[in-house]
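Novice: Got a predicted structure plus its sequence, pasted below:
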Amino acid sequence: MADTPPDYRDTVFLPKTDFPMKAGLAQKEPAILARWQAMGLYQRLREKRAGRQRFILHDGPPYANGDIHMGHAMNKVLKDIIVRSQSLMGKDAPYIPGWDCHGLPIEWKIEEEYRKKKLNKDDVPPAEFRAECRAYAAKWVGIQSEQFQRLGVMGDWDDPYLTMKFDSEASIVGELLKFAETGQLYRGAKPVMWSPVEKTALAEAEVEYEDITSTQIDVAFEIVESPIPELVGAHAVVWTTTPWTIPVNQAIAYGPEVDYALTSCRTHDGPKIGPFLVATELVEAFQSRVDALLRGPSDPELDGCWSIDSFHSGADLAGTIARHPMHHLGGFFAKPRPFLPGDFVTTDQGTGLVHMAPDHGEDDFELCKAHGLEPVFAVEGDGKYRADWAWLGGQGSVINPKFNAPDGPICSDLAQAGALLAASADYRHSYPHSWRSKAKVIFRATPQWFIGMDKPLSQREREGPAAQRWEGEGDQTLSPSPRSPEASRPLPMGEGSNAPTLRELALDSIERTRWVPEKSRNRIAAMVEGRPDWVISRQRAWGVPIALYVNRRTGEYLRDPAVNHRIIEAFRAGGADAWFLADHQALLGPDYDAVDYEPVGDILDVWFDSGSTHVFVIEARYGMDARADLYVEGSDQHRGWFQSSLLESCGTRGRAPYAAVLTHGFALDGQGRKMSKSLGNVVDPLKVMSESGADILRMWVASTDYFEDVKIGKEVLAGASDAYRKLRNTFRYLLGALDGFGEAERTTEFPELERYILHRLAELDRELKEAVNGFEFNRYVRRLSEFANEDLSAFFFDIRKDCLYCDAPASPKRRAYRTVLDILFNALVRYLAPVLPFTTEEVWQTRLSTSLEMSGLESVHFAEWPEVDAGWLDPALSAKWDALRSLRGQVTEAIEPLRREKVIGSSLEAEVTVPERADADLEELFIVAKVSPGDTIAVTRTERLKCGRCWRHLPEVPEDGALCARCSEVVGA
């Protein structure tokens, strides 16, 4: 019987590590998180970075009203990656998480609970209701805090900012009073977006647009006076998709540059219908709509019945007066309806004549106001007409489709009055809805508080007790309130400089701010350029009150710094309730009689709350000169938090509260659809973490092109898991290959291959720094993955495994390899720490347990950016080895068919010919038995015998299973 060949497995230096291939993140991460909390990781990091250059990412506050969703997860993880990467760069990068605790989202939840119990909110004492809102917000702050921390988000969770903290409420009201003292605040009755369901005004950011089908109607207004005689007795025709606004009509707008025609219809032997005044370009469309109403069983055809009686210039319509179709009701309806010139009138659709209801449209309001027509407030907060309104009083709701339908009360009454020319419930268009209640909103004029966008902001002393206010000329320095030197700089009037209105200040600040991606600059600039005055009042209970006193006789609000100081201090001591429960005489002080002043009962728009957070988060913690380096939110915040923060800061400090703004897209399902419970396509981050771990979610966030909308689903998460697994395996290999490595083994003498890999590391380091500075973490992770998978696993590790396993521990090449592996380990674990904080901590602790050299850093998150020598860059060497890698790929491709056909078992059994013999060990590079020069790349099976230890086929092996010279020396040693 033949002798059994010797077993050399115990002589091979295989990698050895306890780091498992199976991640088990869902089980491990909570323990790692608990360790961080126990060691005070965040506070200790602040101590280690104290005195360094500061980087402040200011957290936009989510609402504290429910479990986090995937949008929250995406947003917080991206912020955390940015903050951690800046800390890795050696900066002091604090992160103060915060919550929006006031406003309708929370108030609505409490009202829902009341409705379930058949209770009315108005029957509950306001203080009790507000206390319930506060408790509800506090509950969800606690829950969301735990959920965000579970994501691995590192921050000052022991001292977050809350808009409902007393100091925060005092700061918010203090900012309001700055606007008041400087005269930027005013009370007026303008049409604002109003939710009849929630009974409050809404901001643009609280509204979403959805397609609906509305009733479109053509209504005839009889002309009773005109400088054009033939128009008297004719009917001006208006077209609208909001029939409910006809009962509030006060005028008709025409286009001075539009041409109009009188058109009439005679059906066979019937009476003449008309004439009707409409824009010449819209005559055919108008006739077509009216045909549908005129045509009856006895009149199947109306072709040829229409005629044009005359043409008229829009400019000639000045002085024309019509009467309302319901003029017989008297009072408001009997008043003349003047024709008014409107530049906004177009011939895109309708009739070229626009009915004006100043209560319910911005253009309507401005045009009517310019001609002495004021709102009449016919529609109340619940969407019904006032009980005393002559037409449809007490009825509604005005947004109910049935109320506006062709057979509804409005159209029926107009038809009975002979004024309804056409009506059809088929007009498809986009319409605003409240994003909370999902109900349609209306434009409704109500008394509200506004911050003017176009009021000149130059400063001048005013007479009386109030300190200063803005005027349109004179001294151009900003508000006297404390601020940074930069913010108080004079505002020159020249071209390209800061300008003297809030709108111009904001637009100027947009130009001075870095926007990522750059295209978002134009988006917010267009929004600020076209936005109306900022309506800051809400008719609700849970929020910061508009703490102003209005003189009952003059209607002016009080501007007295001493009173304002007492108000702010009262808020600081007792929060917003200090206003609702106040002794107003005590706040007014001895100079004023409370009988003469009415305290305002409205609360502030929550966007003013969150827009003021820079005051009590950034300035309060880091000094009046401080401002945020970066704001990061979804693209919807161009009309939300980005804009409210910009306007608040520009109005009080003369500049933006941020140096840069990053915008990300939204998280969609795997098919690119918006997530919704009704579709059943919601991906719950809490479930993903409980099943796969937070680092998988973080890997997904960092791997996406988050500047656009991104997809997440099973397939997408599977891709993130696969990318994660490959990186984990890279770390597992490094940990095993570095087992027992110490300083005595380190060397500075490297073969070409090692020098090439160090060159590649230096290139990677440069790219990663660029990606961090550009907040391009998809590029960051992609390059790391490519380096780990292609440069290392598939190339460097593959080639050097023979050296690692079989060379003597003291061999120069093995020492060089392990030294470079140590360099790679310390670089990769740090590079990936911002993205995969749990996994890199596990990796770090595994290495720490076997390496005394790392004992000075108890956590990977204390470590700083790796020291990568720029001198490692060697373009000439890189060109040579890039070519060798290309040749290696061709050889591997040529070997593969023989492996598939079982001619050879592995590349070690192959002999290859290549066109040129390079200056390198090609047998080692290609992992083959022999390389010879030839005309083309060719592969054959080797006749050489295999070493029993290293398995290489070498000429000096005397028989299969015997040792080659190297292995014989190592084993003999």
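Specialist: Thanks, I have the structure now.

Novice: Please count neighbours and contacts with C-alpha atoms only from this point.
Specialist: Fine.

Novice: Where do the helices of the stretch 301-450 of the chain begin and end?
Specialist: 362-370, 401-404, 409-416 (DSSP state H, counting those that start in this stretch).

Novice: The stretch 701-850 of the chain now?
Specialist: 714-737, 752-773, 777-786, 797-806, 812-831, 837-848.

Novice: Rebuild these as a markdown table, extending it with distance to Gly174.
Specialist: Formatted as a markdown table, these follow (distance: least, CA to CA, whole Å):
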| stretch | distance to Gly174 |
| --- | --- |
| helix 714-737 | 47 |
| helix 752-773 | 36 |
| helix 777-786 | 39 |
| helix 797-806 | 62 |
| helix 812-831 | 43 |
| helix 837-848 | 40 |
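
Novice: and these as a markdown table, adding mean neighbour count and distance to Lys687?
Specialist: A markdown table is the format used below for the helices of the stretch 701-850 of the chain (neighbours: other CA atoms under 10 Å; distance: least, CA to CA, whole Å):
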| stretch | mean neighbour count | distance to Lys687 |
| --- | --- | --- |
| helix 714-737 | 19 | 12 |
| helix 752-773 | 19 | 30 |
| helix 777-786 | 20 | 24 |
| helix 797-806 | 19 | 36 |
| helix 812-831 | 21 | 27 |
| helix 837-848 | 22 | 18 |
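
Novice: okay, now the one to match up with it:
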Amino acid sequence: MESKKIKDTLLLPRTDLPLKNTNHLETEKKIREKWEERKIYQKVLEKNRNNQPFILHSGPPYANGKLHIGHFLNFIIKDIIVRFQASEGKYTPFLLGWDTHGLPIEHKMIQAHQGQKINLRQVCHDFALSQVQAQKEQLKKLGLFTDYEKYYITLDKEYEAEQIRVFGEMAKKGLVYQGFRPIYWSCGHETALAEAEIEYYEKKDTSLYFKIASPEFSKFFGKKVYFLVWTTQPWTIPVNQLLAVKETARYLLIDCDGEYLIVIEKMVDKLKKWGKTVKIERALEGKDLVLSHDYLHPYSRKGAENRIVKGDEFIQEEEGTGIVHLAPAFGLEDFIIAKRNEELIFGWIECPLEPNGIFNEKIGVPKLVGKHYSEVNSLVIVDLEKRNLIIKKEVISHSYPHDWRDKSPLIYRLTKQWFIKVEATKKELLENIEKVKWYPGWTEEKMKQIIAAREDWCISRQRKWGVPIPILYQNNEPILNSEIIDYVAEIVAERGSDCWFDGSILPLLREKFPNLINEKTFLGQDIMDVWLDSGVSHWCVLKK
């Protein structure tokens, strides 16, 4: 009797699959091609078409560079969810999409074509489309349950038109306005930035305690008296317009190593730690300083009355000297206080800094005109030292806002921008958060905190590659008209948004609205924040 091998006595399944997949990439490609050839995704959609829908809207990744692990994690999780819901018999269309406008693409094209005369919007358009195709091929390797021939893209003229219509709806509801105030500004890219485009990193700055002379107190005491002021941005000192104190705080006139200084009471201990000899001469109330005294500006401004005002809500007694120098063009809190005391300011609140960070003649200090603000920083420190106006300086490291793209430090800069009134919709937003199921549960409270703290959204950018803010100007005053905006959307749907930037839309608008638009009317050149492009994707895509 012939002996059998043990394996011959076992009932094992037989398969043509190799024991080892030595060429898994080729195998996966064949599987994908078979799924596409047999149109498995489309057949499942058709089978479940009349069943309960499950719509998972995919927010668009940015079309710039290769996909990374974050993209893969995002799409694989979504794919698992869509496949599961499809297996439950639900109708599950899943549409890919791409975010194609914005500064990263524009910046890359400017660098790639340096010194060349180009149609910037056209090269950005072509590059974005090439990135979409490259990323789509990468996504195919994930085997996503979708139709790769059907996708949305934010540079599509229909999408752009719908985005402009959404803007028009917000305008009709009074949610859009033009504001003149300091906002985060990138001098390198010469544009405004929104909070979502800001990252915080440690930055080294000079902490400066400097003196500002008080003529009134000096006359009264028969000896030169100074206000002691603290700043970490010395370059803003030449554009100082007011000093602010805390009315409810206690201040002291002190003899500090032979100099008379006015500081908040809690500053005395700090001076002693620095090795200063301090003698208290007189106690003062913050309210006694407000509006009753002027000061000698470190950089004399002819005819200016330099006044002291109330700044209680912004002044921390534990930090600084209790006396804050205000440069309204470069600080939001400074601007708020200055607007409240506009009648005391010499001239108008205006910005002496060009978009690229260079000071113009409005700074009022001839030797600083044409200098970059970072250069002015060191010049001011040296100048104040020469005049013996610095009590203490030291380099500190602190958390500071940076541009998320090139990691360069930002500044606040006074400029006119377009905003969406978040405050007007905040109550409704917070109510609707409670109507959503959140996973994990703690994220609901996190979202509430974010919305509650959110300020109005700056949506304008001073760039070329994006959807235009459809505002015309007459005598430099904006025309915010919903009928015009709707008509702009109609034209963009037909021609694309290039018609706004090449000016070819203007004759059509004049013909349609002869009573509103004449030969002196011109088109605004700001584009919408790219986060608005992706932010309206739920409307532009799911509506259809």
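Specialist: Happy to help now that I have it. None of the values given here were measured: they were computed from a predicted structure.

Novice: before we move on, the earlier item: determine which of the helices of the stretch 301-450 of the first structure approaches Ser437 of the first structure most closely.
Specialist: Closest approach to Ser437 of the first structure among those (CA to CA): helix 401-404, 17.0 Å.

Novice: how far does the closest one sit from the chain's center?
Specialist: Put simply, helix 401-404 of the first structure sits 36 Å off its chain's centre (CA atoms, centre = their mean, to the nearest Å).

Novice: quick one: contacts for the aligned partner of Gln316 of the second structure in the first structure?
Specialist: Counting by TM-score structural alignment, Gln316 of the second structure lines up with Thr346 in the first structure. For Thr346 of the first structure, the contact set (CA atoms under 8 Å, 6 or more residues apart in numbering) comprises 255, 258, 352.

Novice: Now do the helices in the stretch 151-300 of the second structure.
Specialist: Under DSSP H, counting those that start in this stretch, the stretch 151-300 of the second structure gives helices at 157-172, 215-221, 267-273, 286-289.

Novice: Could you export those helices to JSON lines, including columns for distance to Arg340 of the second structure and mean neighbour count?
Specialist: Output for those, formatted as JSON lines (distance: least, CA to CA, whole Å; neighbours: other CA atoms under 10 Å):
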{"stretch": "helix 157-172", "distance to Arg340 of the second structure": "28", "mean neighbour count": "21"}
{"stretch": "helix 215-221", "distance to Arg340 of the second structure": "24", "mean neighbour count": "14"}
{"stretch": "helix 267-273", "distance to Arg340 of the second structure": "27", "mean neighbour count": "14"}
{"stretch": "helix 286-289", "distance to Arg340 of the second structure": "17", "mean neighbour count": "18"}
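
Novice: can you put those in CSV and add distance to Pro104 of the second structure?
Specialist: Converted to CSV, the helices of the stretch 151-300 of the second structure look like this (distance: least, CA to CA, whole Å):
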stretch, distance to Pro104 of the second structure
helix 157-172, 19
helix 215-221, 52
helix 267-273, 46
helix 286-289, 49
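
Novice: Looking at those, which is nearest to Met528 of the second structure?
Specialist: helix 157-172 (9.6 Å).

Novice: which residues in the first structure does the closest one match up with?
Specialist: Going by TM-score structural alignment, helix 157-172 of the second structure sits over residues 166-181 in the first structure.

Novice: so how far does that stretch sit from its counterpart in the second structure?
Specialist: Superposed on the second structure, stretch 166-181 of the first structure shows a mean distance of 1.1 Å to its aligned residues (mean CA distance after the TM-score superposition for the first structure).

Novice: what's that stretch in contact with?
Specialist: Against stretch 166-181 of the first structure from outside (CA under 8 Å, 6+ apart): 161-163, 185-186, 451, 466-469, 479, 481, 544-547, 559-561, 564, 568-576, 608-609, 612-613, 615-616, 651-652.

Novice: from these, which ones fall inside strands?
Specialist: 161-162, 185-186, 451, 468-469 (DSSP state E).

Novice: List buried residues within those.
Specialist: Buried subset of those (neighbour count, 16 or more other CA atoms under 10 Å): 161-162, 185, 451, 468-469.

Novice: Mind putting these into TSV with distance to Ala439 of the first structure?
Specialist: Listed next are those as TSV, based on distance: CA to CA, whole Å:
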residue	distance to Ala439 of the first structure
Tyr161	32
Leu162	29
Leu185	30
Ile451	27
Gln468	43
Arg469	40
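
Novice: closest to Arg621 of the first structure among those?
Specialist: Once CA to CA is applied, the member of these that ends up nearest Arg621 of the first structure is Tyr161, at 10.7 Å.

Novice: and the nearest residue to the closest one once chain neighbours are set aside, what does it touch?
Specialist: In space, and not counting its chain neighbours, Tyr161 of the first structure is closest to Gly98: 4.5 Å by CA to CA, 6 or more residues apart in numbering. Gly98 of the first structure makes contact with 59-62, 160-162, according to CA under 8 Å, 6+ apart.

Novice: do Thr245 of the first structure as well
Specialist: Taking CA under 8 Å, 6+ apart, one finds 357, 360 in contact with Thr245 of the first structure.

Novice: Kindly report the same for Phe825 of the first structure.
Specialist: With CA under 8 Å, 6+ apart, Phe825 of the first structure has these contacts: 731, 734.

Novice: Looking at the second structure, name the residue matched to it.
Specialist: Checking TM-score structural alignment: Phe825 of the first structure goes with nothing.

Novice: Could you do Ala576 of the first structure as well?
Specialist: Match for Ala576 of the first structure (TM-score structural alignment): Ser497.

Novice: next one: Thr17 of the first structure
Specialist: Using TM-score structural alignment, Thr17 of the first structure pairs with Thr15 in the second structure.

Novice: just Trp389 of the first structure next, same as before
Specialist: Following TM-score structural alignment, the counterpart assigned to Trp389 of the first structure within the second structure is Ile363.

Novice: In the second structure, which residue is most central in space?
Specialist: Ala194 (1.5 Å; CA atoms, centre = their mean).

Novice: State the distance from that one to Val376 of the second structure.
Specialist: 26 Å (CA to CA, to the nearest Å).

Novice: and what of Thr248 of the second structure?
Specialist: Counting by CA to CA, the gap from Thr248 of the second structure to Val376 of the second structure is 35 Å.

Novice: before we move on, what about Val290 of the second structure?
Specialist: Counting by CA to CA, the gap from Val290 of the second structure to Val376 of the second structure is 30 Å.
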